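J.: what's the 3D shape of this:
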Amino acid sequence: MQLSLLTIGKGRIKYLNDGVADYVKRISRYATFTQFEIKEERASRGLSPHEIAEKEGERILRRIRDNSYLVVLDDKGTSCSSKALASRLSDLGLRGESRICFVIGGAFGLSKQVVEKADWRLSLSTLTFPHEMARLVLLEQIYRAITIIRGENYHK
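T.: Below you'll find the predicted structure:
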């Protein structure tokens, strides 16, 4: 299975970047994993939050491969337990979905076009996280799901 993560902007907080690097390394032992940091639109250009999300959305859509199963993080999406995430990823693999692409938007969220293209809108929590923190939480949950699928004892 090939997993990818598209995010807006670069991680700027060292301790979060360290955690991200750790989970990328862990996930990469079990699956092909790639990360793409997409340039964030500068708010200083006089654009509205909606226009910023639209411009970033265009960049995101250019990076998504046509045959990818698209999972977008969305506060209006469905939430699930770690075991349910593992089950969903396992089911996708059994259905022949070989590419799964996760997308985390920037400060102003995701454009309507990106959300509409999604196969699954996933909510990590009803709480709001900075997108850099959401990246770390998502990667930990992907790793946890993989270990659940494999029957390893990371998840207790």
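J.: make it CA atoms for all contacts and neighbour counts henceforth
T.: Fine.
J.: give the buried residues for stretch 51-63.
T.: Ile52, Ala53, Glu54, Glu56, Gly57, Arg59, Ile60 (16 or more other CA atoms under 10 Å).
J.: in this structure the last one contacts Leu6, no?
T.: Yes: contact status for Ile60 versus Leu6: in contact at 7.3 Å, counting by CA atoms under 8 Å.
J.: between these two, which contacts overlap?
T.: With contacts taken as CA atoms under 8 Å, 6 or more residues apart in numbering, Ile60 and Leu6 have Ile38 as neighbours in common.
J.: related to what we said a few turns ago, just give me the closest of the buried residues of stretch 51-63 to Thr147.
T.: Ile60 (28.8 Å; CA to CA).
J.: I have a second one here; can you model it like the first so I can compare?
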Amino acid sequence: MKIQLWSVGKPHDRQLSASIEEFTVRLRKYYPAEWFIIAPPKHAASLQIADLKKQEGELVLNQLQATDFLVLLDEKGKMLSSIDLAAFIEQRATESTKRIVFLIGGAFGVDEPVRKRAQMVWSLSKLVFPHMLVRLILAEQLYRACSIIRGEKYHHI
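T.: So this is what the prediction gives:
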């Protein structure tokens, strides 16, 4: 199983980049994992929000494969504990999922067709975080979940 972490927006912030990379490297001990930063459409600032979301959504949908399991990160999604996330990842592996795509949408969220394509909508918190921080939390939580699956000491129960 491969794990892909997609984020609509700008490249990793220099201040958080090292930490994001550290947890991504740790995650790779368990599964092939990589980041894809999807650049917003040109002239995004001049677009209406609905048009921006539509264009971002088309970029995302065009890159997804039919067999991808899409997890959309959204503040209105289902909340999971770290142990729940570990069970979710283990279930995907058991079902021989080829690729899980974790998507962090654009600044205004995602277009409805992307939401409908997602097999799961996951909320990290009821709080809203900057994209860069979400990237770090996502990488760390995926690493934590994998360490839970393997019974390693990183996660203290």
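J.: against Leu94 of the first structure, how distant is Ala31 of the first structure?
T.: 15 Å (CA to CA, to the nearest Å).
J.: an error on my part: the question was meant for Ser79 of the first structure.
T.: The value you get for Ser79 of the first structure to Leu94 of the first structure, if CA to CA is used, is 22 Å.
J.: looking at the two now, which is surrounded by more residues?
T.: Ser79 (17 against 10; other CA atoms under 10 Å).
J.: distance check, the more buried one against Trp120 of the first structure.
T.: 11 Å.
J.: ok, Arg12 of the first structure next?
T.: The value you get for Arg12 of the first structure to Trp120 of the first structure, if CA to CA is used, is 28 Å.
J.: those two: which is more packed in?
T.: Trp120 (17 against 9).
J.: and Asp74 of the first structure, what helix or strand is that in?
T.: strand 69-78 (DSSP states H and E).
J.: list the contacts of the residue of the second structure positioned farthest from its centre.
T.: Distance to the chain centre peaks in the second structure at Ser46, reaching 26.7 Å (criterion: CA atoms, centre = their mean). Contacts for Ser46 of the second structure (CA under 8 Å, 6+ apart) come out as none.
J.: next one: Thr67 of the second structure from Asp51 of the second structure, what distance?
T.: 27 Å.
J.: all strands for the second structure, in order.
T.: 2-8, 33-38, 69-79, 99-104, 120-123 (DSSP state E).
J.: could you say which of these is packed most deeply?
T.: strand 99-104 (a mean of 22; mean count of other CA atoms under 10 Å).
J.: corresponding residues in the first structure for that one?
T.: Against the first structure, the aligned range for strand 99-104 of the second structure is residues 99-104 (TM-score structural alignment).
J.: ok now the matching stretch, how far from the chain's centre?
T.: 5 Å (CA atoms, centre = their mean, to the nearest Å).
J.: superpose on the second structure and give me the mean offset of it.
T.: Superposed on the second structure, stretch 99-104 of the first structure shows a mean distance to its aligned partners of 0.7 Å (mean CA distance after the TM-score superposition for the first structure).
J.: contacts only, for the closest residue to Ala43 of the first structure other than its chain neighbours.
T.: Leaving out its chain neighbours, the residue that sits closest to Ala43 of the first structure by CA to CA, 6 or more residues apart in numbering is Ile52, at 7.1 Å. Going by CA under 8 Å, 6+ apart, Ile52 of the first structure touches Glu41, Arg42, Ala43, Phe108.
J.: to which residue of the first structure is Ala18 of the second structure aligned?
T.: That one, Ala18 of the second structure, aligns with Asp18 by TM-score structural alignment.
J.: count the neighbours of that match for me.
T.: Asp18 of the first structure: 13 neighbours (other CA under 10 Å).
J.: what distance do you get for the residue positioned nearest the centre of the second structure to Arg117 of the second structure?
T.: Centroid-nearest residue in the second structure: Phe102, 2.8 Å away (criterion: CA atoms, centre = their mean). Plainly put, Phe102 of the second structure is 12 Å away from Arg117 of the second structure if you go by CA to CA.
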